[in-house]
Structure formats: structure tokens, C-alpha cells
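# Quick one: sequence and predicted model below, then my questions.
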Amino acid sequence: MLTPSHLQQLTRQGMIEQALRQVDIEHEFSLVFQPVIDLRSWRTVAFEALARWNSPELGDVPPGQFIPIAERIGLINRLTTHLLGKALLIASDWPRHICLSFNLSAHDCASDEIAGQIIEIIKASHFDARRLDLEITETAIMQDVVKVQHTIDRFCRLGCGVALDDFGTGYSSLSQLLSLALTKIKIDRTFITGIDENPTRYKIVKSLVALSSDMQLECIAEGVETREELEALISLGCFFVQGYYFSQPMHHSHIDNWLKDN
């Protein structure tokens, strides 16, 4: 029997799906950018592009709500290609030492056709692929390891970096990770929150940082919100971080001032 909360959730999902089926991607979807900080120099080294949807009917809809539905109804690939092109255009004005991170859906990685479209968009942008990190979740990898491995190899041949996003929340085995041409690991925020007070989380992150070092991969901690969390990460040797402690995701028009001030 459906509870009132479940019924409300289903109603909300139905409204989101209906709005997505009629969405004007060009005008309703936008990007914000969150800086990635190198703690050894306290300088910004990259920005992660994050999708935002402002629906005329529903208002601001969080990515955690619209992305699963966009994947289910087959809209996610159109979103990816549109927003990637927009992100590359914006990033083309950044200083040459600043990189761009962009998230891919599991559906983007499972299709040779979509992977080819992504590669063509990158080529056409004239943005140096060596400054672009494509982020892929463990969920995407587990759906079809062989297919994703082939897709990652194509991105790497282009010069892109490939980051494993939300690391630690999925079920990837070490043998599968070692078979992929990854360049970065991003530790999920669920392990970072309260790391200074939770011995279990501290030990988990310590292991993940050591693993990334052994695999010669950069390690980025997401969701840093307090000075105590930051100091715990420094003690573990994790030097690339992002989170509200430094900055909320910002409109691209604020990036120049951010870089001047930081």
C-alpha cells in the first residue's frame, strides 16, 4: 500500500517526466562551476561543470531528481552533448593552467555512437583535450565493464583525463579498476562529511588515498565543508579538494574574479 510520502514522490516524478518531455534544453538548462583546489599551493586548478534545470512549471529541479528520469526516458544524451559544448565554450576563455571536469552518464558511456558524438564535440571546440577530465561513475562501469573500457580508451587517445566519480559508493573490484585507463579518483562526499569525528570514515579515506597513490592516480575529495575535514584530509595526504568550505558552484561570469582573488 502506498504511503502519502510515496504517493507524493511518484506524483513529483510524473511531473518531472512530463516537463522533461517538453523541455527547451537551450533555455531551461544551464551550468554552474565549482572550483577544485590544490592544497599544496592553495590555488584553483580546475572547475567541475554541474548541470542546473530551471523549469517554467516546476522551478529549480535538483540534478538528483531530473538526471535519473532523463536517463530513463532517453533524454540524457541530448543533455550531455548540449551542456558539454556549452562548458567547453565557456572554458575556452580560462587561463591555460585551469582544467575542466565534466560528468558523463552511464548511458553516454554505453553507446559507441554517443561516445563518438562527445569526441567530435571536443575536437570541434578547439579546447585542449589534455585540460578536460571526463567523470564516470562506478555505476556506469558496472553496467558494462568491457564497453566502458573501450569508451575510456577512446577518450584517452584523444588526450582527455578520465576520473572515477563517487568512488567508494559502488561495487568495483580492484581488478576492474586496474583494467581501466583512469587518471583520477574522486572520493564521494559521504566519506568526507565528519571525517574528523568518525574513525571509520577516516580509515576508509586513508585506504582510498593510499590506493590512488599506489595506482599513480590523482585523488580528489568532494564535499569538504569544514576546516576540521580539510585538516584531516591534509593529514592523509589528499591534496585536491572541492566543496562549500571553499565555494559553492558559481555562474561562469564570476570565475574571472574568483581566479583573481584566489
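Sure thing, it's come through.
# Going by C-alpha atoms from here, please, whenever you check contacts or count neighbours.
Fine.
# Val162 falls within a strand, correct?
Yes. Counting by DSSP: H, G, I helix; E, B strand; the rest coil, Val162 is part of a strand.
# what's the burial count for it?
Counted with other Cα atoms under 10 Å, the burial measure for Val162 works out to 24 neighbours.
# I figured it was touching Ala181, is that so?
Yes. Val162 is in contact with Ala181 according to Cα atoms under 8 Å; the separation is 7.4 Å.
# any shared contact partners between the two?
152, 156 (Cα atoms under 8 Å, 6 or more residues apart in numbering).
# quick one, helices of the protein?
Taking DSSP state H as the test, the helices found in the chain are 4-21, 25-28, 63-72, 76-91, 106-109, 112-125, 138-143, 145-158, 174-178, 189-192, 199-214, 227-236, 255-261.
# Which one, of those helices, ends up nearest to Glu48?
Across the helices of the chain, the minimum distance to Glu48, taken as Cα to Cα, is reached by helix 76-91, at 9.6 Å.
# from the chain's centre, how far out does the closest one sit?
Computed by Cα atoms, centre = their mean, to the nearest Å, the chain-centroid distance of helix 76-91 equals 13 Å.
# That helix vs helix 63-72, what angle?
An angle of 130 degrees separates the directions of helix 76-91 and helix 63-72 when computed by axes from the mean of the first three to the mean of the last three Cα atoms, to 10 degrees.
# My read is that Leu104 contacts Ile136, right?
Yes. Contact between Leu104 and Ile136 holds when scored by Cα under 8 Å: they sit 5.6 Å apart.
# Comparing those two, which residue is more hemmed in?
Set side by side, Leu104 and Ile136 show unequal neighbour counts under other Cα under 10 Å, the larger going to Ile136 at 26 against 21.
# Pull out the buried residues from the strand ranked longest in the chain.
For the chain, the strand reaching the highest residue count under DSSP state E is reported as strand 43-55. For strand 43-55, the neighbour count (16 or more other Cα atoms under 10 Å) marks 44-53, 55 as buried.
# dump the residue contacts of the residue nearest the centre of the chain.
Nearest to the centroid of the C-alpha atoms of the chain, with distances taken as Cα atoms, centre = their mean, sits Asn103, at 4.1 Å. If a contact means Cα under 8 Å, 6+ apart, then Asn103 has 49-50, 134-136 as its contacts.
# A further structure is provided below for comparison with the first:
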Amino acid sequence: MTEREMLEHDLREAVAAERIVPYFQPIVSLSDRRLLGFEILARWAYPERGFVPPAEFIPLADDLGLLDSLLDQLMRTAFAAAQDWPHHLFLGFNVSPTQLHDRGLAARVEQAAADHDFSTTRVHIEVTESAFIDDLARSNEIIQMLLELGCVVAMDDFGTGYSSLTWLSSLPFSKLKIDAQFVRAMTDHRQSRKIVSAVIGLGRSLGLAVVAEGVERVSEAEMLRQLGCELAQGFLFSPPVPASEVPTLLAADAARPEADAQQPRLPMSAELRAFQLSEIYKSDLTAIAFTDPGGTVMKSSAAFDSLMDAHARDVTGRRIGEFIPVTRETLAELRALDLMGYSSPAFEETTARGALVLIVIRPVKDEDRELLGFSIVCADITHRGLSPSVPPVAEMQTGTGQVDTGWSWQLDGKGLVVDVDDPDTPDRQQHTALGVGWMDYVHPEDVQGALGAWAEAVATGKTYDVKLRLHNGDGRYEWHRMRTSPEFGVDGAVISWHGRCERIVSALQEPLQHEVLDALSFSFDYGAGLQWIAAADGTLTRLSAALKDGWSGRRQALGTTTRDAHRVRLYEYLPAVDLIGVRHRYEFLLGAAEPFELSYEVFTTDGETAVACCRAVPRRQADGAVTAWHGAFTIVTAGPV
């Protein structure tokens, strides 16, 4: 019997006897190292040889048709082990392309999860790029069935196998994993760094969560974070461990200082929450619907039914995509954004009945952060500000600006440019920037704010993320978003900066700006929005009735009244939880004198917290100087004010 034949025989026996066991490797957030979930890796302890490398026995199991049995065993064992773990943690399982031909795959995942009371919304399926998918239509069908269950589907080992871009363009993945070989080489080889940066940019542009595999060094984690990667796994955080060692990892994660510093939330009773939700769905003012993780409408308000020109009994139980252009792929992308820690963007679509609506979709989770479904809020903007019921924030979205793909750069510890990689700038011009202090390129009016934020980043190690004007080399200044973090040496001194710069393309032209402001003025008197006007220095001068009346009780609790509005700034009137941090961002945005968007956590009227999204545009005089600010709030995670 040959060595391969012996290995085949022993592998069959090991699978039959369930001797191949799951090991758990943590996947963490790079921003704060918090634990998000685990990738499940198969481990086989061979009696004579010790652990057999997965790269040796997994392809053999595929050839022998054993992968389905192996996957079932790993799922059952992992689900059983994770029953008492925090319910926000996900488990990721590897599936080969050949397994995507099996129409029973989704049913097997669902059954294994149900047998152990494990939510399928916590299951991530990672498709390894180890073989060619010869039937994309069949694979797409299987993935759609997994998405129906609320699973997240990822492309594993991106760039190492077959037809990566074809897969991405044809199959509805919601997560992308960068292979370890690129990650390990990127700190030493510029080409690898460019590849990693390009993959991260590709993932984010497609709305995919991006995970870097094989992170072993702090320098790799920092560079990934600076390039915009949000998630990672590797020996730097933990090697794969058996289930018996996971509680130690969970205890360490729970003991993180960040967890201790979080503000406690006052619990609401289930009855009160149910009452509030019931009242919202009875409303003929708020167009809101709730779907399950797969996109089936479970509940809708009277206003939503009216906007969709349908009766309630004709909405419940149907796909949300039958009313507005929201697909399962859209929900998967929003899941990915949520996984990366980003807020879901608002977007405009046309309903099946022809109405133009502004749509905001938010994941809904329980106390354990387990996904329950999606909340979908719509506003009719068909007449764009001519109707008193239309919130002006819909118009003001055009003033937030758009960014291009950007470019990378590196500074030394003193802030001198040592590397620039801008595809839109000639090499000769890039070369002249080397050795120059980067502050020399900043617009004089922006230097003070830029230096203040820079000093804060050095002192705290936090990400430097600002909007400012940079000299473009031909006598003009252009708005950019700059994002970087300092890299510290063993002595605590800053040794380098790796960052990204993105040109901001303003989408708000002057005629449209005046149209928006006219709509704002109209709806101040007749609308129900949370609107405000401030002087050039940011102090409030006028509030809409809804903003005055809705928050008056909270203002009195803080010892002030609505009459104080003209003496405070908006983050004081709608009190910010992080007052100092929001004040710094607010003042910098005012100094930029451009339309802006500012989201921050506020104390609500019932003493809890919510996220307020503020958008504002400047009113200018003939010489371009700002004379006033017009803005509006959207409370995105709270009940009615």
C-alpha cells in the first residue's frame, strides 16, 4: 500500500470516527482589537505523525468526496461548543467551490444550527478560491439560499486562485479575505503593499467587509489599519485554539479597558419597547418597515403602506424588493458595512409606483447584538422640498461631497515626505515632494486646525482624519480628506506615518445650494424636521418648531430653556455624549467653510442615547465669506422625539 493509499484509508477512518476537530482562530477589529468572531479550522492529529497540515488532507478529502461529512461534523461540534459564548460572535466555515454545486448545502447549515439553537445570522461561509467554479449560475443559486438564512458569504484567499474578479462580479459575496502571503510581504515590498491597498479599496468600493489573514506583527496591523482595513486575524492576536481554550480568549476580550470605559445604557423593559414600536408602526407620519434578515417584510406602518400604494395585508410577507429596489445583495452589503463599524448610508430610489424616496436601512439587533432583521425608513422626496412633509436633509445630502480613489504617502517621524504614490501626479512632481514637510502643502487658513489635530494624534495614538486644502502643484488648492496614524518606536517616539489622501469633489453647486436653502426656509415654518440656523461662528440663531418643542424637556432637565438657543452651539443644544470630541470636529468643519455632515451620539429626551446625523450648508455673501449656516438633524437610532 502506497503512502497516499494509507493516508486515504486513515482519512476515511478519521472522518467516520469524527477525529478531525474544529480549532477556533479569532477575527478582530483592528481599531480596538475587540473580538468579533472565529474562523473554524479543521485539525487532524495523526497517531504517528502528529498534526497533519490542512493543505495536505483537505484537498485529499475533496478528492474522496468527504468534505460534506467533514463540514457537517465541524459545524455540529463548533455550534455545540459556542452555545454559551456571547451571541454577537460569528463562526466562519470553509467551503470548497465544488460544494457550491450542492443544493442541499443551505439546508444542512440550517439544520446543524437549529439542532444547537445557533442563529444562522451568526454563520459565515468562506468559499476558498482553490478550484475553478464551472457553473456560476448554480453557485449563485446556492449562495442566494445561504443569504436567505441570513448567512454572510465570503471569498477566502482572494487573489491566489482562479478568476477572482469573475467571482466578485458574478456572485453576491459580502466579505473579502486577503491572503496571508500578501499581508506578510507588504511591510517589506512596495508592490505587495500596493496590492493589499488595491484589494482593500476594491472591497470597500463594492461594499464588502475586508479581512486580512496571517497578521503576525504589530507593524502589519498598523499598516492595514492605515490603509483602511477594518478586520484581521493571525498569530498576532491568537493562533487557532481548541474549544477548551476559547473561554480564556473571551475573558481577555471582556477585560479590555475599552469595555470598562463604555457608558452603561439604562435598560428599557420589553413591554415599553414593544409599546413604542407598536405606536411607530401605527403612525401615518413615519414610513417604516421591518424585514427579517432575508428581506421579507414582517411589519409595516400605515405611512409606509400608503407610500407604496398598497394595503397592509398586501405588504406583510412579501419581499421588500417588490416595493423598493432593495435586494438580498443590498442587505448583505449593509451587513458588511455594519460588521466594519460604518453607519448605513441614505440613498434615493424609485418605488414600484413611481415615487422618489429617500431610504435609510439599519440593522436591528437584540441585546446580544444578534441580527434580528432590518429597519427601513422612507421619506417621499418626489417634490424635493415643496411638500411640508419632506425633511430637507434629503436635499442637503448633495452637499456632503464625494471622494475619489485617492493616493498613498509616507512620512518620517519629523513629518517629512519619504514616499508618495499618486497615479494622477507625474513622477517628476512626486519626486520634488520628497524631503519636504507636508505642512508646506496645507492652505494657510487650515494650518492651525491641521496642526491641532496632528498634535492630538501624536499624544493619543488615535487616527488623524481631517478635511483640509492641499496645494496641487499648479498654484491651486484642492480639498482633501487625509487619514493616517502615527507609528511609535520602542521608546515611544513617533518613527513614521503611513496614510491615505482622497480628493474631495464637491457635489453642491451654488444654484442648487440656494435651492436647498429656499426649501429649508419654507419647511422651517411648515415642516416637522429638526432644523436650525446658526451664525458664521456656529452659534444657533433659529430653531424649527419641532426642534424647539421636541427637545424642550431635555433642555429643562439640563438647566436651560429654548430661549438659550442663540447662545449655544448645536452639540450643546442636542447634548453630545462626547462633548469635547464633537466640539473639536464641529469647529474644524466650520473652519473648512464647506457643506458638511457630522454624526454624533446625543442624550435623548428619555435619558437614553441615540445617534444624531447633522448636515449643513453655508450661506455666503458675494465675496464668498460665510454669513450663516443652515442645517437639519436626523435622529437615526431613537424613537419619536
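Received it, and whenever you're ready, just let me know what you need. Just so we're clear, the structure is a prediction, and the values are computed from it rather than from any experiment.
# sorry, back to before: need the counterpart of the residue nearest to the centre of structure 1 in structure 2.
Structural correspondence for Asn103 of structure 1 with respect to structure 2 (TM-score structural alignment): Asn94.
# distance of that match from Ser130 of structure 2?
Counting by Cα to Cα, to the nearest Å, the gap from Asn94 of structure 2 to Ser130 of structure 2 is 11 Å.
# just Arg193 of structure 2 next, same as before
According to Cα to Cα, Arg193 of structure 2 and Ser130 of structure 2 sit 23 Å apart.
# the more surrounded of these two?
The residue with more neighbours, out of Arg193 of structure 2 and Ser130, is Arg193; 20 against 16, by other Cα under 10 Å.
# Counterpart of the more buried one over in structure 1?
Taking TM-score structural alignment as the alignment basis, one finds that Arg193 of structure 2 is matched in structure 1 by Tyr202.
# which ones are touching the nearest residue to that match once chain neighbours are set aside?
When the adjacent residues along the chain are set aside, Tyr202 of structure 1 lies closest to Ile195, with 5.2 Å between them (Cα to Cα, 6 or more residues apart in numbering). Going by Cα under 8 Å, 6+ apart, Ile195 of structure 1 touches 201-202, 229, 232.
# Pick the one among those residues closest to Glu28 of structure 1.
Minimum distance to Glu28 of structure 1 across the contacts of Ile195 of structure 1 is 35.4 Å, recorded for Glu229 (Cα to Cα).
# I figured that closest one hits Asn198, correct?
No. Proximity of Glu229 of structure 1 to Asn198 does not meet the contact threshold set by Cα under 8 Å, at 10.5 Å.
# Tell me which of the two has more neighbours.
Glu229 (19 against 12).
# now for that one: what does it line up with in structure 2?
Structural correspondence for Glu229 of structure 1 with respect to structure 2 (TM-score structural alignment): Glu220.
# Distance-wise, check the residue nearest to its match when sequence neighbours are not counted relative to Ala289 of structure 2.
The shortest distance from Glu220 of structure 2 to any residue other than its chain neighbours is 6.5 Å, reached at Thr187 (Cα to Cα, 6+ apart). When distances are taken as Cα to Cα, Thr187 of structure 2 and Ala289 of structure 2 turn out to be 47 Å apart.
# what does Leu206 of structure 2 give?
Leu206 of structure 2 sits 26 Å away from Ala289 of structure 2, taking Cα to Cα as the criterion.
# coming back round to it: the longest strand of structure 1 aligns to what range in structure 2?
Strand 43-55 of structure 1 lines up with residues 34-46 of structure 2 when matched by TM-score structural alignment.
# do you know how far the residue of structure 2 most remote from its centre is from His9 of structure 2?
Within structure 2, Met1 marks the point farthest from the mean C-alpha position, 53.7 Å out by Cα atoms, centre = their mean. To His9 of structure 2, Met1 of structure 2 is 10 Å away according to Cα to Cα.
# Leu206 of structure 2 too?
Counting by Cα to Cα, the gap between Leu206 of structure 2 and His9 of structure 2 amounts to 44 Å.
# measure Asp108 of structure 1 to Ser179 of structure 1 for me?
Using Cα to Cα, which is the criterion applied here, Asp108 of structure 1 is 20 Å from Ser179 of structure 1.
# For those two, indicate the residue with more neighbours.
Legend: neighbour count by other Cα under 10 Å for Asp108 of structure 1 and Ser179, higher for Asp108 (25 against 11).
# Arg184 of structure 2 contacts Val215, correct?
Yes. Counting by Cα under 8 Å, Val215 is a contact partner of Arg184 of structure 2 at 6.9 Å.
# The two: which has the busier surroundings?
Just comparing Arg184 of structure 2 and Val215: by other Cα under 10 Å the higher neighbour count belongs to Val215, 21 against 18.
# Now that one: closest residue in space, sequence neighbours ignored.
Distances taken as Cα to Cα, 6+ apart put Gly234 closest to Val215 of structure 2, at 4.4 Å, once the chain neighbours are dropped.
# Let me see the contact set for the alignment partner in structure 1 of the one you found.
Using TM-score structural alignment to pair residues, one finds that Gly234 of structure 2 aligns to Gly243 in structure 1. With contacts defined as Cα under 8 Å, 6+ apart, Gly243 of structure 1 is in contact with 34, 222-225.
# Could you report the separation of the closest residue to Glu26 of structure 1 other than its chain neighbours from Ser111 of structure 1?
Closest residue to Glu26 of structure 1 apart from its sequence neighbours, by Cα to Cα, 6+ apart: His82 at 7.9 Å. Computed with Cα to Cα, the distance linking His82 of structure 1 and Ser111 of structure 1 is 17 Å.
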